[in-house]
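A.B. asks: Below are the sequence and a predicted model; questions follow.
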Amino acid sequence: MDIDEIYIDYSREYDKELNMVHGFGSVSSFMEEGINEPIHIGSIIYNFYNMFSFNQEKDALISADAVSGDEEYIMSTLLNNGFEFEEGGALITLDRIVLKEQWVNTKIYG
């Protein structure tokens, strides 16, 4: 079975101490014609960094490291490979995508 359309309902919370936003999303899709209710197929977790809100690049790295060593590694790699911190902008790191086991091998288009 293929999934043609997915929907992500998300919420977010601002972490004042880390100066970043943690996001959580519920992934769903209409799996069968005639069914009016979407089926929950998984979830996502992400982190949003508004680079304008950090005084220096190292401040963003400190926040990322507080999340996890892997998050700090991702942020460090981005900042050391072409992302121009001085220009500001935003970085979003995808922490994880979790699909219910029955949907793991399904082709998802969206």
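C.D. replies: Right, received. Where do you want to start? Residues are numbered from 1 along each chain as shown.
A.B. asks: going forward, measure contacts and count neighbours with C-alpha atoms only.
C.D. replies: Noted.
A.B. asks: Helices of the chain, residue ranges please.
C.D. replies: Applying DSSP state H to the chain gives helices spanning 57-67, 69-80.
A.B. asks: out of those helices, deepest packed?
C.D. replies: helix 57-67 (a mean of 17; mean count of other Cα atoms under 10 Å).
A.B. asks: put this beside the first:
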Amino acid sequence: MTARHLAALVLLVPGCAALLLSAAGLLLLRDVYDRLHALAPASSLGAPLVVLALAVDTGPGRAAVKLLFTGVLIAAGGAVTTSALGRVTALLDPDGPEEVEH
């Protein structure tokens, strides 16, 4: 086992744990806002860690750059998407929070 492979495993384990915990939160939580909060770590922490682990294991080169770019897009896009979904849910849900900034 090389040092690069070991470093990839160190990144992969918490990334997979974040993805699995988010999936469990999606299945176990019933409130739409709780579910939205439970899924946020999957896109902001879990997927980027998995992508980073893959890039480390791949080694330097074009493939690693593509993987890192994908991870940045997932992290940035996931946060924006979660925020947008929360806002739309609050606007459409009659039982949702009363105060929504426009």
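C.D. replies: The structure has been received and is ready for your questions. Please read all numbers here as calculations on a predicted model, not as lab measurements.
A.B. asks: Can you give me the TM-score here?
C.D. replies: Put the two chains on top of each other and the TM-score (TM-score structural alignment, normalised by the length of structure 2) is 0.30; 48 aligned residues with a Cα RMSD of 3.8 Å.
A.B. asks: Please dump the helices of structure 1 into a markdown table; it should also carry distance to Val98 of structure 1 for every row.
C.D. replies: Listed next are the helices of structure 1 as a markdown table, based on distance: least, Cα to Cα, whole Å:
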| stretch | distance to Val98 of structure 1 |
| --- | --- |
| helix 57-67 | 19 |
| helix 69-80 | 17 |
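A.B. asks: And these: which comes nearest Ser29 of structure 1?
C.D. replies: Minimum separation from Ser29 of structure 1 across those (Cα to Cα) falls at helix 69-80, 29.0 Å.
A.B. asks: other SSEs contacting the closest one?
C.D. replies: helix 57-67, strand 90-99 (3 or more Cα pairs under 8 Å, 6 or more residues apart in numbering; DSSP states H and E).
A.B. asks: Ala7 of structure 2: which element?
C.D. replies: Using DSSP states H and E, the element containing Ala7 of structure 2 is helix 3-28.
A.B. asks: Going by neighbour count, list what's buried in that helix.
C.D. replies: Across helix 3-28 of structure 2, burial judged by 16 or more other Cα atoms under 10 Å covers 5, 8-9, 11-12, 15-16, 18-19, 21-22, 25-26.
A.B. asks: what's the helix or strand following it packed up against?
C.D. replies: Counting by DSSP H and E, the next helix or strand C-terminal to helix 3-28 of structure 2 is helix 32-41. Counting contacts by 3+ Cα pairs under 8 Å, 6+ apart, helix 32-41 of structure 2 packs against helix 3-28, helix 62-92.
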